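Asks: What follows is a protein structure lacking sequence information:
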């Protein structure tokens, strides 16, 4: 794709309604300004518009590996699995180099609010006990810098993470690169995303889980509508450069999932290597692994004390959060959105 011409961005951006804006602002301590993009109306931070065309036109390499998902679907788990298999099980580097350095997060710059660095710093200084202005400024500048120019200088193989749907990624990525997409029951995604939104001090979600659920299933959280996101990847599941995984399958039978990813990447594993890798990836060990828990952000005071980046790693835990009304609402929402596809989420016993 490197020799292809630069194309104009194919999608229109448009504003959310005043009502949607007021609902979102009411529940976030430090809200972002949102836009919708494309015919499916994906919700993105306004700042995404500044680099969307560069992402769309990003030159890819044949040994690039993407790990993509709707967020809180098991992305970090999958990233570590993919990186270790593709890097010949280099545990020493995996444990000593943070995952956010081993992967380029394609739309990471969207996580800095639209008021820019000054507004971000102000929000964090008000909410954080560990605020260090100099260290925080360095981190925020790094977080808020579009990654497309940096990717050009990254050595191969490049590992790229994204929560963008297929249509907003570099064009025709599967013509050139490999991709692992991980999907998860949207009810569990909602629970995990709720805690994630409370985790980051600069978002500071103030509402109840029920209020969060209405934002999520009402397409008022980033990258929603959720089902359109998953279905775009599902439609590509038979492409030889796509591996579509379910979080529930990793949770239920990790060794089998490890083997599927190894086969996809053309890597051979003996039984001992597979056992060691599964032990490394076990939720018990994963929660203690500082390289995958974004500890560098916690040290800087960006995380709330009572929330964790890697939580329970549980599949099917959503009933603990849903009342009867929400359960019925979710059942109908899921049924309506799966009506036109053979996509089905694995059942959890």
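Replies: Thanks, I have it. If you're wondering where the values come from, they're calculated on a predicted model, not measured in any experiment. Residues are numbered from 1 along each chain as shown.
Asks: C-alpha from now on. contacts and neighbour counts both.
Replies: Fine.
Asks: mind listing the helices for the stretch 51-200 of the chain?
Replies: Along the stretch 51-200 of the chain, the segments classed as helices by DSSP state H, counting those that start in this stretch run 52-56, 75-86, 91-96, 99-102, 116-127, 133-143, 148-151, 186-199.
Asks: what's the closest of the ones you listed to residue 65?
Replies: Judged by C-alpha to C-alpha, the one of those that comes nearest to residue 65 is helix 75-86, at 8.5 Å.
Asks: which residues touch the closest one?
Replies: Applying C-alpha atoms under 8 Å, 6 or more residues apart in numbering, the set of residues contacting helix 75-86 from outside is 67-69, 90-91, 94, 99, 159, 161, 182, 258, 261-262, 265, 267, 277, 281, 292.
Asks: Out of the residues you listed, name the ones that lie in strands.
Replies: Within these, membership in strands is found for 67, 68, 69, 159, 161, 182, as judged by DSSP state E.
Asks: take a look at this one as well, against the first:
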């Protein structure tokens, strides 16, 4: 089968060995006599899968025992509302670095006041604000670690002060090392680096779970999901299984340290190519805020961008069209994207620029 290089921002490319393992076990998972797709979430087989997935995530990320790991549904967008529902009593601090930050702020305003200590909106989100001080007199602070639409990423996270710090890591979780204990809540829609669409990973301090709002509907209470080990309702069984396979794949590849080295290598190659052809390819993110997950750039005209994307598709480079809200070109190169793909793409970029300059 001729597989394309899938540069989509999400759902995105997954590790081929993971897909092959899932394929081999699709009809009969470890002699269970059924597929994981058919498996009851109350069965012993799935209970084992769930615990193995949690253990694999804890090991590969470095999640301490005083943090709970939950698997929820509704994507990160549901967490935009659940977090303020559970924790916002008066005011929360939100750093505004892109479209997903704005959506999180919009949801939070339904439940309380929002303090925005820093924003890059006036510069069309082309950078991550530097040297910011997070407010202390808030119920919590919130940041978005990577911005898929505008191609920016925190290179260094702000330090948590006296207020809890929450982070949306939907597009770069598992891509680099970070200190879980710098945050009180880490959450991520899995469909970038961690798995397929349909499951949300949530890592939360256990003592914080005890402080959540218990007057909410059951499905919106973190404590209920924690008490029921992510099985209060039917969880996304197959997606959780794949998250586990991906965490184990990362460990087998050398851990997040090795994955991070590869991501840095891919980013270095692509950005160096862009910069060497800066009269033709104009990056939209400032250099000190460039993302290793999503590289965004413009060409001299929208017509050339259209030609670039169409010709790239004919050469098996899929998903390069920028987000509909900003246009341009976007190269999403998550963990499963091999260096070979970036090498071939940069050669294509050089040829296209030479022919159209």
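Replies: Looks like it came in fine. Fair warning: this is a prediction, and the values are worked out from it, not measured in the lab.
Asks: Mind checking the TM-score on these two?
Replies: Once the chains are laid over each other, their TM-score by TM-score structural alignment, normalised by the length of structure 1 reads 0.25; 142 aligned residues with a C-alpha RMSD of 6.6 Å.
Asks: so where do the strands sit in structure 2?
Replies: Secondary structure of structure 2 (DSSP E): strands at 5-6, 67-72, 91-94, 113-115, 141-144, 146-147, 152-153, 165-168, 185-189, 200-205, 282-283, 294-298, 317-318, 329-332.
Asks: Can you spell out which helices and strands pack onto the third one?
Replies: Read that as strand 91-94 of structure 2. Helices and strands touching strand 91-94 of structure 2, by 3 or more C-alpha pairs under 8 Å, 6 or more residues apart in numbering; DSSP states H and E, are helix 99-108, strand 113-115, strand 141-144.
Asks: Quick check: the residue lying closest to residue 243 of structure 1 once chain neighbours are set aside vs residue 288 of structure 1, distance?
Replies: Residue nearest to residue 243 of structure 1 in three dimensions, not counting chain neighbours: residue 180, with 4.7 Å by C-alpha to C-alpha, 6 or more residues apart in numbering. In this structure, residue 180 of structure 1 lies at 25 Å from residue 288 of structure 1, with C-alpha to C-alpha, to the nearest Å as the measure.
Asks: in the strand or helix carrying residue 213 of structure 1, what's buried?
Replies: For residue 213 of structure 1, the enclosing helix or strand under DSSP states H and E is helix 209-217. The neighbour-count check on helix 209-217 of structure 1 (16 or more other C-alpha atoms under 10 Å) flags 209, 210, 212, 213, 215, 216, 217 as buried.
Asks: Leaving out the residues flanking it, which one is nearest to the first one?
Replies: Excluding the flanking residues, the one nearest residue 209 of structure 1 by C-alpha to C-alpha, 6+ apart is residue 194, at 6.6 Å.
Asks: Report how many residues lie close to that neighbour.
Replies: Using other C-alpha atoms under 10 Å, residue 194 of structure 1 has 21 neighbouring residues.
Asks: Equivalent analysis for residue 24 of structure 1, please.
Replies: Neighbouring residues of residue 24 of structure 1 were enumerated by other C-alpha under 10 Å; the total is 20.
Asks: so where do the helices sit in structure 2?
Replies: Residue ranges of the helices in structure 2, as given by DSSP state H, are 16-24, 44-61, 75-87, 99-108, 206-209, 222-227, 237-252, 255-276, 302-314, 339-356.
Asks: quick one: buried residues of the fifth one?
Replies: Which is helix 206-209 of structure 2. Of the residues in helix 206-209 of structure 2, those buried by neighbour count under the rule 16+ other C-alpha under 10 Å are 206, 208, 209.
Asks: Does the last one touch residue 222 like I think?
Replies: Yes - with contact defined as C-alpha atoms under 8 Å, residue 209 of structure 2 reaches residue 222; the gap is 6.4 Å.
Asks: Find the nearest non-adjacent residue to residue 283 of structure 2, please.
Replies: Using C-alpha to C-alpha, 6+ apart and skipping residues adjacent in sequence, the residue nearest residue 283 of structure 2 is residue 297, 4.1 Å away.
Asks: Just give me the neighbour total for that neighbour.
Replies: Neighbouring residues of residue 297 of structure 2 were enumerated by other C-alpha under 10 Å; the total is 21.
Asks: roughly how far apart are it and residue 282 of structure 2?
Replies: 5 Å.
Asks: I'd like the buried residues of helix 209-217 of structure 1 laid out as TSV, including distance to residue 135 of structure 1.
Replies: Output for the buried residues of helix 209-217 of structure 1, formatted as TSV (distance: C-alpha to C-alpha, whole Å):
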residue	distance to residue 135 of structure 1
209	33
210	36
212	32
213	35
215	33
216	33
217	37
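Asks: Which pair of those spans the longest distance?
Replies: Between all members of the buried residues of helix 209-217 of structure 1, the longest pairwise span (C-alpha to C-alpha) is found for 209 and 217 and amounts to 12.0 Å.
Asks: rewinding a little: and residue 180 and residue 288 of structure 1? Which one has more around it.
Replies: Set side by side, residue 180 of structure 1 and residue 288 give different neighbour counts by other C-alpha under 10 Å, the larger being at residue 180 (24 against 11).
Asks: Could you verify my assumption that that one touches residue 234?
Replies: No - contact between residue 180 of structure 1 and residue 234 fails when scored by C-alpha under 8 Å: they sit 11.3 Å apart.
Asks: Now do the shared contacts for the two.
Replies: Jointly contacting residue 180 of structure 1 and residue 234 under the rule C-alpha under 8 Å, 6+ apart are residue 244.
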